[in-house]
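S.K.: sequence? don't have it. structure:
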């Protein structure tokens, strides 16, 4: 007997998007298909879980508003729960629809969890085109190293290159303040581009974020 004749809807005309719904996998026996969340923070936490971050760097992260994100550490994701929540998600209203009611994640929720500043002017800007050499010089100025051309892909910078730079620099009480600031900017870039807003590859951070990391001077 055709499994779809048993598990499928009797009248498919009312389910216009059935082919895109997870329940369409049931007749094929694929009951454990889960969504995979994008994240590019694995190497970051692998390093800092074994090496304590300098208090001088932590102080700068606190001043620019990213210390709460760092303190939360590497989050363990429940992929099955996330998959179930996506089924209840309505993108038009940014709301989860449950049997017991509705739930919406607000900016205040994010602020409470990560202790992010949400008051004041928004962080915006224009992504200017630059040559590879210009981006290398920009990175050297603001985050302390000039990445190789092969880790600069289009408008993105590989997060592994940033992590490698951080692991090669030792911050002590005698380290010049300018170097500490550059180091903290690189950490903030990884937290923002690798954890909070990773790109579709989960391996690169947008280079325009480098410009946003110059808020602390």
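M.R.: In hand now; what should we look at? Remember, it's a predicted structure, so these values are computed and weren't measured experimentally.
S.K.: When you work out contacts or count neighbours from here on, use the C-alpha atoms and nothing else.
M.R.: Noted.
S.K.: got the contact list for stretch 151-160?
M.R.: 40, 43, 132, 161, 190, 194, 203-208 (Cα atoms under 8 Å, 6 or more residues apart in numbering).
S.K.: no no, stretch 70-84
M.R.: 34-37, 41-42, 45, 114, 191.
S.K.: Tell me which of those residues fall in helices.
M.R.: Taking DSSP state H as the definition of helices, these contribute 42, 45, 114.
S.K.: Let's have those residues in JSON lines, adding neighbour count and distance to residue 122.
M.R.: JSON lines is the format used below for these (neighbours: other Cα atoms under 10 Å; distance: Cα to Cα, whole Å):
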{"residue": "42", "neighbour count": "15", "distance to residue 122": "28"}
{"residue": "45", "neighbour count": "16", "distance to residue 122": "28"}
{"residue": "114", "neighbour count": "17", "distance to residue 122": "17"}
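S.K.: Included below, for side-by-side comparison, is a second structure:
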């Protein structure tokens, strides 16, 4: 940008990334590309907590203790794409603020806490071991899936191979730890494993939803190892970041 733009800084060099911003098309009087809104909230309802374990109350107590149970109610099936697109056009990643006609506005931790009712202070949500794909990280991921979800090394390795990365498929989590209601000869996994699988699925549908909509990072599973510690993480801060 060589010239100032409405409601923006007079010095165009302050927002160097604007040349790649979606709003540049509007500034140049061009047709803006259609934006795709990512929303996996409807998938949460596909997991029936009433059927995935005989001790439903015990399972729900652990989920509530995690501090992530409010995400179940915060999910939505439909999104207003027009409103979201309008805010995307106003969002500047360099300043992490919305540039509106009356000034700048940003989302604060207090906003996240009030809207989502999840912890915004506490332990940092980070797992360095799975920052990039290597043979070592792949081996660690397979062992972690086997240990925390209660499956064999062979099954864990097969799933990681199918997912083609340090991820597992959401459909695998749902089919493996959420048996259909009324299915016969059902052998239920340990409650801890079922809880981890569900929380991993829940996080992938809400705070850490991605474009694929079908996979979830195994790095998140590491944070669910000690179920008593899950509520001590600053999930809200991670989502805002």
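M.R.: Structure received. Fair warning: this is a prediction, and the values are worked out from it, not measured in the lab.
S.K.: one step back: now the contacts of stretch 151-160 of the first structure: which count as buried?
M.R.: Neighbour counting with 16 or more other Cα atoms under 10 Å marks 40, 132, 161, 190, 194, 203-208 as buried within the contacts of stretch 151-160 of the first structure.
S.K.: Let's see which of the residues you listed end up in helices.
M.R.: Using DSSP H, these in helices are 132, 161, 190, 208.
S.K.: And those residues, which two are furthest apart?
M.R.: 132 and 190 (20.1 Å; Cα to Cα).
S.K.: which SS state does the equivalent of residue 76 of the second structure over in the first structure fall under?
M.R.: In the first structure, the residue paired with residue 76 of the second structure is residue 74, using TM-score structural alignment. Here residue 74 of the first structure is recorded as coil under DSSP: H, G, I helix; E, B strand; the rest coil.
S.K.: mind checking the SS state of the most centrally placed residue in the second structure?
M.R.: Centroid-nearest residue in the second structure, with Cα atoms, centre = their mean: residue 208, separated by 1.2 Å. Put simply, residue 208 of the second structure is coil when judged by three-state DSSP.
S.K.: cool, and residue 201 of the first structure?
M.R.: coil.
S.K.: Map it across to the second structure for me.
M.R.: Per TM-score structural alignment, residue 201 of the first structure is aligned with residue 212.
S.K.: again, but for residue 163 of the first structure
M.R.: Residue 163 of the first structure maps onto residue 174 in the second structure, by TM-score structural alignment.
S.K.: Residue 95 of the first structure is in contact with residue 103, isn't it?
M.R.: Yes: shown here, residue 95 of the first structure and residue 103 form a contact pair, counting by Cα atoms under 8 Å, at 5.7 Å.
S.K.: can you tell me the helix or strand for residue 93 of the first structure?
M.R.: Assigned by DSSP states H and E, residue 93 of the first structure belongs to no helix or strand.
S.K.: Now do it: how many residues are near it, please.
M.R.: Applying other Cα atoms under 10 Å, we find 8 residues neighbouring residue 93 of the first structure.
S.K.: which ones are touching the aligned partner of it in the second structure?
M.R.: Using TM-score structural alignment, the partner of residue 93 of the first structure in the second structure is residue 95. With contact set as Cα under 8 Å, 6+ apart, residue 95 of the second structure has no partners.
S.K.: repeat for residue 139 of the first structure
M.R.: By Cα under 8 Å, 6+ apart, the residues touching residue 139 of the first structure are 145-147, 210.
S.K.: ditto for residue 89 of the first structure
M.R.: Applying Cα under 8 Å, 6+ apart, we find residue 89 of the first structure in contact with 95-97.
S.K.: try 10 Å
M.R.: Residues near residue 89 of the first structure by Cα atoms under 10 Å, 6 or more residues apart in numbering: 95-98, 102-104.
S.K.: which of the residues you listed does the second structure keep?
M.R.: Contacts conserved in the second structure for these, using both residues aligned by TM-score structural alignment, their matches' Cα atoms under 10 Å: 95-98, 102-104.
S.K.: Tell me how far the match of residue 76 of the second structure lies from residue 49 of the first structure.
M.R.: Distance from residue 74 of the first structure to residue 49 of the first structure, counting by Cα to Cα, to the nearest Å: 9 Å.
S.K.: So if I had to pick from those two, which one is more boxed in?
M.R.: Using other Cα under 10 Å, the more surrounded residue of residue 74 of the first structure and residue 49 is residue 74, with 15 against 12.
S.K.: Would you mind checking the contacts of residue 89 of the first structure for buried ones?
M.R.: Here, 16+ other Cα under 10 Å leaves 96-97 buried among these.
S.K.: Nearest to residue 65 of the first structure, out of the contacts of residue 89 of the first structure: which one, please.
M.R.: residue 104 (24.0 Å).
S.K.: What's the closest one aligned with over in the second structure?
M.R.: Residue 104 of the first structure maps onto residue 106 in the second structure, by TM-score structural alignment.
S.K.: So its match sits against residue 87, correct?
M.R.: No: when contacts are counted by Cα atoms under 10 Å, residue 106 of the second structure is not listed as touching residue 87 (11.2 Å).
S.K.: can you list residues touching both of the two?
M.R.: The contact sets of residue 106 of the second structure and residue 87 overlap at 98-99 (Cα under 10 Å, 6+ apart).
S.K.: any chance of the kept ones among the contacts of residue 89 of the first structure in TSV, with distance to residue 124 of the first structure too?
M.R.: Output for these, formatted as TSV (distance: Cα to Cα, whole Å):
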residue	distance to residue 124 of the first structure
95	25
96	28
97	31
98	34
102	31
103	28
104	24
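S.K.: mind listing which of these are in strands?
M.R.: Among these, the ones falling in strands (DSSP state E) are 95-98, 102-103.
S.K.: quick one on the thing from earlier: mutual contacts of residue 95 and residue 103 of the first structure, please.
M.R.: 88-89.
S.K.: That'll do, ta.
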